[in-house]
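Participant: fold the following.
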Amino acid sequence: MALSTDSSGRTVALICAAGGGLRAGAGAPKQYRPLGAQPMLAVAARLFLDHPDVAELRVIIGRGHDDPYRDAMAPWLGHPKLGEPVLGGATRQASVHAGLQALDRDVDIVLVHDAARPFASAALVSRAIAAARAHGGAVPGVAVVDTVCAVAADGERGATIDRAGARALQTPQAFRHATLLAAHARAAAEGREDFTDDGALYAWAGHRVVVFEGEARNVKLTTSDQFDDDLLRRAGAEFLARGDVRTGTGFDVHAFTAGDHVTIGGVKVPHGFGLSGHSDADVVLHAITDAVLGALGDGDIGAHFPPSDPTWKGADSAQFLEDAVTRVRAAGGVIAHLDVTVIGEAPKVGPHREAMRARIAEIAGVAVGRVGVKATTTERLGFAGRREGLAAMASATIRLPFKDDLA
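Facilitator: Down below sits the predicted model:
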C-alpha cells in the first residue's frame, strides 16, 4: 500500500460507474468493457489506488451491477484502499450525492471522477488535490481547439463562440467534502436534479470554483464509435505515442557533519550525523533531479540552482525536483520511471524505503509504482565505506513527443 503524505485531512476518491452506457451502443455498460487487458473501470481505479495522497476509493455502481463490478474489480478486491461499492441513483447527480453520503465525516477533500475517463494521470490527480486545498472547489479544463458555434433548433449554424476563454471540463473534480455534500443536499431539497457537473452544482450553491490545467489525454469514452478497436488502441497508447524515450543519469555525494538526522528521498531519517550541503543536502533528490534534467538535455542542478546563490541555502530539495518535472511537462513530456540507489554503510534505507518512494512520487506527480529506491554498501571501501558521507546514483526515463529533428 502506498503511504499517504496527506497531513491536512483525508482525501477520498469517488468513481461514478452507475450509468447504463446507452450511448456506447449494444453490449455491457461501457465501464465494464475491456480496455486492453482489463475492464475500463479497473484501469480508472488503479490511478487512485496507486496515488500516495488518496486514502480511500469508493466506486458508485448501478442497481444490478454487483456481479459486473466484482468481475471488473477482481484485481483490486481486498486492496486496503478500496471501500465497499455505493449504490447510485437514477441520475449522475443522485449517484454522486449517494457517494458523498457514504463517506466518513473526517474526509477533507473528495475527488469525483468518471469511470469513462481511464487515461487520467497521477499528475492530474495531484493538481486537483492541490487546487481544492487552495480554493475549496476545482475542476480540470483544457483549451478548446475546435471552432465552436451555436446551432439553432432547425440545425442552422449560429454565431461562432469565442474559444479563447472557453475550456472543456474534465474529471477528477475536487472539492471540500462537507461543502459539496451540503450543496448536493440543498439541490435535492429544492428539486434541482439537472446538474451533470459537480463544479456547476458547487458554484450554484454560492461557492467559488477554479479551473486548473487538465490533460488532452484525459478523453471521455462515451459513444459507440469510440469503442472501435483501432481507436481504443490509439487512445490507450497515448502514453506510448510520446515516442521519444529519453534516459538520464544523476550522481550526488555529501559528507557527514554534526547533526541528528539526514534527509534522503525527502524523508528525515534519524542518524548520528547530518549531511553537509548548501541546501538540505538530500543526495537522493539531487541525483534524481540531475537524472531528469539529463534526460531532458537541460543542464544540471547547479546550472538552475547555483550553490553560490544564498536563495538556496538550507532549501528543501523537493523544489529542485519539482522544477525539473515542470520542465518535462512544459516540453509536452511525462515521467515514465525514476530509480535511485543510495550508497553508504548507514543509516539503513530499508525501514524508510516506502516513505521515500511515496514522497518522491508525490513530488514528481507519478504513481508510486513508477519509483524505485534501493541501497547498497561499498564493502567498507572508499569514503562511503569509511562512513564519511552518503552518495546516490539515479536514472530517469521520460517520454517526449517525437520530433523528426534528430541529427
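Participant: contacts, neighbours, all on C-alpha from now
Facilitator: Fine.
Participant: for residue 130, give its distance to residue 19.
Facilitator: The gap separating residue 130 from residue 19 is 29 Å, by CA to CA, to the nearest Å.
Participant: neighbour-wise, which of those two wins?
Facilitator: For residue 130 and residue 19, the more surrounded residue by other CA atoms under 10 Å is residue 19, and the numbers stand at 21 against 16.
Participant: I figured the more buried one hits residue 60, correct?
Facilitator: No. Between residue 19 and residue 60 there is no contact under CA atoms under 8 Å: 9.4 Å.
Participant: now the helices for the stretch 301-407 of the chain?
Facilitator: 301-304, 318-330, 353-364, 382-385 (DSSP state H, counting those that start in this stretch).
Participant: wait, residue 248 touches residue 288, no?
Facilitator: No. Residue 248 is beyond contact range of residue 288, at 9.1 Å (criterion: CA under 8 Å).
Participant: now for those two: what residues contact both?
Facilitator: 395-396 (CA atoms under 8 Å, 6 or more residues apart in numbering).
Participant: which one's more surrounded, those two?
Facilitator: Shown here are residue 248 and residue 288; by other CA under 10 Å, residue 288 has more neighbours (31 against 20).
Participant: let's compare: structure for the following, please.
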Amino acid sequence: MQPQDQSIAVIVVAAGSGTRAGGLPKQYRSIGRRPILARSLGAFMALPAIGRIVCVIDPAFEAEYRTAIDGLADDPRLTEPVAGGATRQASVLAGLEALAPFAPDLVLIHDAARPFVAPVAIARLIDRLAAVPAALLAHPVVDTLKHADADGRVIGTRARDGLWAAETPQGFRFAALLDAHRRAAAEGRTDFTDDAAVAEWAGLPVAVVAGEPGNLKITSLADLEAADRRLRMEEFLALGDVRVGTGYDVHRFTDGDAVVLGNVRIPHEAKLEGHSDADVALHALTDAILGVLGEGDIGTHFPPSDMRWRGADSAVFLAEAARRVAARGGVIAHADISIIAEAPKIGPHREAMRARIAAILGIGVDRVGVKATTNEALGFIGRREGIAAIATATVRLPFPT
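Facilitator: As a prediction, the model looks like this:
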C-alpha cells in the first residue's frame, strides 16, 4: 500500500506553556501578523493527503486557541482540540488516544512551535513511510560539538560524523506508535524527549529524512523576534512594486449646516454640494488609490448618473478602492490628505478623521496623515465658495509574474 492510498492523521502538540518566550505561550503569539500555531497548521492543510488534524492544548488557553485558528476552523479536517498532559510525551499519547477510534494508517507528530515547516518536506516524510515504520525530518550536524562541565569548561570534543539534529514532524505507522506510547506509559517511562525516541525504545526501525532549511523551533523571545523580522522582510521583498498615486477633488458650498470631511461630520454654516455626501477628502484619496492601480477614477466606478450613489457615504467608495488593492495582493502603506479651506477649522477634527480613514482602509492610524491649510483669501477657496483636497497614496504590490 502506497502512502497516498493510506489515511494520514496529524497531531500538532500545542500544550506547552512556552515560558522562555515570555508572556503568552509562544504558539499563540503572532509572527508576521499571524499566530505561530496557525502557520504550523497551514503547512499540513496545504496537503490534500492529510485526512485529520488534531491539536493537543492546555485547556486553560482554549480561548487563545480559538482565536489562533480563526480562518482555519472551517477546514473539516481540523477536529476539536484534545487536553494535553503534564509532559510532551503525555500530550502526544492523549492525541494518539483521541485518534484511536479512527485508526489512521499513518500519524505525523509536529511541534506547534515550528511554523516554518515546508509542505514539500512533509510530503517527503510521508513517502518514506512506505518503506519504514518510523521516520523523522532532521538535518546533519555541521558544527563542532564540545562537551563542557557544569562550570563551562570544555572537557572533550565529540565527533559529529553521522549525527543528525531531530526536527518535526516525525512520522509513524499509527498502530505501532500508539502501542509504543502505551507501553512506555505503563512502564513509567516519561523521560523521552521526542516520539522517535519512544519508537527506538520500542524496537521500531527509525529513518531520517532530510528536512528543508529554516524549519526552526521557536523557544525564546529572541527566536520569536527573529522569526517576526524574517517574515516581515519576506513580505517586504514580495511586495516590491511600490507605487504612488495622487488625487484631487473640489466641491462648492450650498445651503446647509454641516460639511463631511474625512468621514467626519463638522457643523458649519453651509454644506458641500455633490451627488454623494461630497466628502472631498475621501474622494481625493479614493482617486489616488485607483490611480495607483491604473483603474480609472471615482466617476468610473461610482458615476453621478447612477442614483444608487445619491447622498451615499463616501466611505463606500474608499473601501472599494482598498478592496481592489487587496484583490491584487497589495497593501496600502500610507495615505496623506491636504484639505484646503478657509473654514471650517480642521484641527479639532483631525484625529477623528485619521481614525476613521485608518478604519476604512484597514491600516494603522500612524499610516494616515491629514493636514489643512487656507488659500490665503485667494481664489474661489479664499472667497469661501468651496473646499478642495489633494491626496497621495503609497501602495505596495507584488511584482507581476
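Participant: quick one: which of the helices of the stretch 301-407 of the first structure is nearest residue 49 of the first structure?
Facilitator: Distance to residue 49 of the first structure, taken as CA to CA, is lowest for helix 353-364 among those, at 12.7 Å.
Participant: what range does that closest one cover in the second structure?
Facilitator: Taking TM-score structural alignment as the measure, the second structure aligns no residues with helix 353-364 of the first structure.
Participant: burial of the counterpart of residue 79 of the second structure in the first structure, as a residue count?
Facilitator: Matched to the first structure by TM-score structural alignment, residue 79 of the second structure sits across from residue 83. Counted with other CA under 10 Å, residues neighbouring residue 83 of the first structure total 14.
Participant: ok, now residue 371 of the first structure?
Facilitator: Neighbours of residue 371 of the first structure using other CA under 10 Å come to 21.
Participant: surely it meets residue 338?
Facilitator: Yes. Judged on CA under 8 Å, residue 371 of the first structure makes contact with residue 338 at a distance of 4.9 Å.
Participant: how much space between the aligned partner of residue 209 of the first structure in the second structure and residue 359 of the second structure?
Facilitator: Counting by TM-score structural alignment, residue 209 of the first structure lines up with residue 206 in the second structure. Distance of residue 206 of the second structure to residue 359 of the second structure, given as CA to CA: 53 Å.
Participant: between the two, which one's more packed in?
Facilitator: Remark: of residue 206 of the second structure and residue 359, residue 206 carries more neighbours, 19 against 14, as counted by other CA under 10 Å.
Participant: show me the helices in the stretch 101-250 of the second structure, by range?
Facilitator: Using DSSP H, counting those that start in this stretch, helices in the stretch 101-250 of the second structure cover 119-128, 174-186, 195-201, 221-238.
Participant: so who does the equivalent of residue 98 of the second structure over in the first structure touch?
Facilitator: Using TM-score structural alignment as the criterion, residue 98 of the second structure maps onto residue 102 of the first structure. Residue 102 of the first structure is in contact with residue 86, counting by CA under 8 Å, 6+ apart.
Participant: before we move on, back to that, return the most buried member of the helices of the stretch 301-407 of the first structure.
Facilitator: Scoring the helices of the stretch 301-407 of the first structure by mean neighbour count under mean count of other CA atoms under 10 Å gives helix 353-364 as the most buried, with a mean of 24.
Participant: my guess is residue 149 of the first structure contacts residue 166. True?
Facilitator: No. Contact criterion CA under 8 Å: residue 149 of the first structure and residue 166 do not qualify, at 12.0 Å.
Participant: counting neighbours, what do you get for the aligned partner of residue 113 of the first structure in the second structure?
Facilitator: Counting by TM-score structural alignment, residue 113 of the first structure lines up with residue 110 in the second structure. The tally of other residues near residue 110 of the second structure (other CA under 10 Å) stands at 25.
Participant: now swap in residue 150 of the second structure and tell me
Facilitator: 6.
Participant: give me every residue that touches the residue lying closest to residue 10 of the first structure once chain neighbours are set aside.
Facilitator: Leaving aside its sequence neighbours, residue 10 of the first structure sits nearest to residue 107 (CA to CA, 6 or more residues apart in numbering; 4.8 Å). By CA under 8 Å, 6+ apart, the residues touching residue 107 of the first structure are 9-12, 177-178.
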